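# sequence first, predicted model second:
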Amino acid sequence: MSRDQLHVSVWAAAAIFVVAVGIVRPRRFHWTALTSILLFAALNTGAGVYVLNHYSDPRWSEVASTQLSAPSLAETPLVGQFMGPLDSALKAVVTGVNDFMSFKAALPVALDFLGAAGWALLISFPVGVLVAAINFVVGKRRTAGFEKYRATVDLLKDEVEKLKLHIQGTPGSADLLGLTEQETQSILSSTQTSPTTRLP
């Protein structure tokens, strides 16, 4: 996977997450947006760390593909047999130079990914505040709706109690209401136990 393909993969993964979760849970899109930003930051961080761990990979720059090579001093006529230790030391120096050049070339690529992760984290702070505010407003609306529902239930229970007392205390009230004696007893027995209150 090349550098450009890695960039496209990070953006594609975040976009697919937004679309998929947004379709499944459309009412909580604010949470989906915040999670996708954090996912984008995590993916960019992982990509930056991957580049640094594979800094010698030629995909990040052309420097890695053009490595320096140390000349072999051991093949020098006459004195070549005495140049063995110097030959290995020279190869170690050249290898160190190649690693440094490869790391130097891969560092901007890694910083590009890490910079994108930093911007995503920076954007996540105001988005997080917005999500918290939305949750607060939604919570207050739910609480207000629950209180309104409880008030309605309590009012209906009071009306039922008043009707029950009126039926029990007023002779002939059942006839005035057009109720038979069996219907009156059914109303009285149904009000002995209050039903369990449940939110719709």
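In hand now; what should we look at?
# could you use CA atoms for every contact and neighbour count after this?
Will do.
# element containing the residue nearest the centre of the chain, please.
In the chain, the residue lying closest to the centroid (C-alpha atoms, centre = their mean) is residue 35, at 2.2 Å. Using DSSP states H and E, residue 35 sits in helix 29-53.
# what about the residue nearest to the centre of the chain, distance to residue 72?
Separation of residue 35 from residue 72 (C-alpha to C-alpha, to the nearest Å): 56 Å.
# cool, residue 157 as well?
101 Å.
# equivalent analysis for residue 9, please.
Distance, residue 9 to residue 72, using C-alpha to C-alpha: 44 Å.
# run a quick neighbour tally on the closest residue to residue 131 other than its chain neighbours.
Leaving aside its sequence neighbours, residue 131 sits nearest to residue 30 (C-alpha to C-alpha, 6 or more residues apart in numbering; 5.9 Å). If you count neighbours by other C-alpha atoms under 10 Å, residue 30 ends up with 18.
# next one for the comparison:
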Amino acid sequence: MMEMLSGATVDTFKNLVWTAAVVVGLLFLIGSRVSTPLTITARLVTAATAGTAAFAAANLAVVFYILAHLMDPRWSIGRDATLQSPELSAGPFFQPVTDTLNDIPDGLTGNLNNVIALKNAFLTMPEFIIAARWASFALVGCAVANRILSSITEKKQIKQIDRNTQDLADIRAQIGLPAFRDTKAGAR
């Protein structure tokens, strides 16, 4: 997996984040049939919640990947160019001296290029951090909507159970069987 990511660009990471969110959201749509508008809405909100959570997590995963590969030149594409050090040259007699002198600007240029790569990595990460932040805000809204829908569904299910229990009690009374004993906590 890491070999595949080593060639990925920033745009590829953005596409992977969206793909992961959509796939996770769609996976939450798969399941048993839903028949009422309330259960359809609940399923859609659950899928949106899962997709949003996956989007936030994938963005943070990209941030951690960038942090693990700070000096990677991929973060510099389209930003600051790397520096090249000038090469000193001389005749064969002075070649050892010029090689030694060339090592000094090469080391300095390498260190400056590392600083540029580090700066560009830190300039790339906010895109993913901000996306994760907005997804977290949306996640709170989705969680509230999920809670409201589950509360409404639970109340409807309790009413249905009460109706079914009453219907069963009526049927038992009609055929002459004794009434149900209440087994709820605290009932005697």
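Arrived safely. Everything quoted here is computed from the prediction, not taken from an experiment.
# fetch the TM-score of the aligned pair.
The TM-score (TM-score structural alignment, normalised by the length of structure 2) is 0.70; 161 aligned residues with a C-alpha RMSD of 3.2 Å.
# residue 131 of structure 1 contacts residue 32, correct?
No. Between residue 131 of structure 1 and residue 32 there is no contact under C-alpha atoms under 8 Å: 10.0 Å.
# for structure 1, which helix is longest?
Ranked by residue count under DSSP state H, the longest helix found in structure 1 is helix 84-169.
# which other helices and strands does it contact?
Packed against helix 84-169 of structure 1 by the contact rule (3 or more C-alpha pairs under 8 Å, 6 or more residues apart in numbering; DSSP states H and E) you find helix 29-53, helix 173-176, helix 181-190.
# can you do 10 Å?
Here helix 84-169 of structure 1 touches helix 3-24, helix 29-53, helix 173-176, helix 181-190, going by 3 or more C-alpha pairs under 10 Å, 6 or more residues apart in numbering; DSSP states H and E.
# quick one, which of those is packed in tightest?
Among those, helix 29-53 has the highest mean neighbour count (mean count of other C-alpha atoms under 10 Å), at a mean of 20.
# that one vs structure 2, average distance?
Compared with structure 2 after fitting, helix 29-53 of structure 1 has a mean deviation of 1.1 Å; criterion: mean C-alpha distance after the TM-score superposition for structure 1.
# in structure 2, what stretch matches that helix?
Helix 29-53 of structure 1 corresponds to residues 44-68 in structure 2, going by TM-score structural alignment.
# got it, and stretch 114-131 of structure 1?
Matched against structure 2 by TM-score structural alignment, stretch 114-131 of structure 1 falls on residues 129-146.
# buried set for the matching stretch?
Buried residues in stretch 129-146 of structure 2, counted by 16 or more other C-alpha atoms under 10 Å: 129, 131-132, 135-136, 138-139, 142-143, 145-146.
# what do you get for stretch 76-95 of structure 2?
Going by neighbour count (16+ other C-alpha under 10 Å), the buried part of stretch 76-95 of structure 2 is residue 76.
# cool, and stretch 81-96 of structure 1?
By neighbour count with 16+ other C-alpha under 10 Å, stretch 81-96 of structure 1 contains the buried residues 87, 90-91, 94-95.
# quick check: the residue nearest to the centre of structure 1 touching residue 15?
No. At 11.4 Å, residue 35 of structure 1 and residue 15 do not qualify as touching, with contact defined as C-alpha atoms under 10 Å.
# re earlier: can I get the helices and strands packed on helix 84-169 of structure 1 in CSV including distance to residue 143 of structure 1?
What follows is these, written out as CSV (distance: least, C-alpha to C-alpha, whole Å):
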stretch, distance to residue 143 of structure 1
helix 3-24, 25
helix 29-53, 20
helix 173-176, 40
helix 181-190, 30
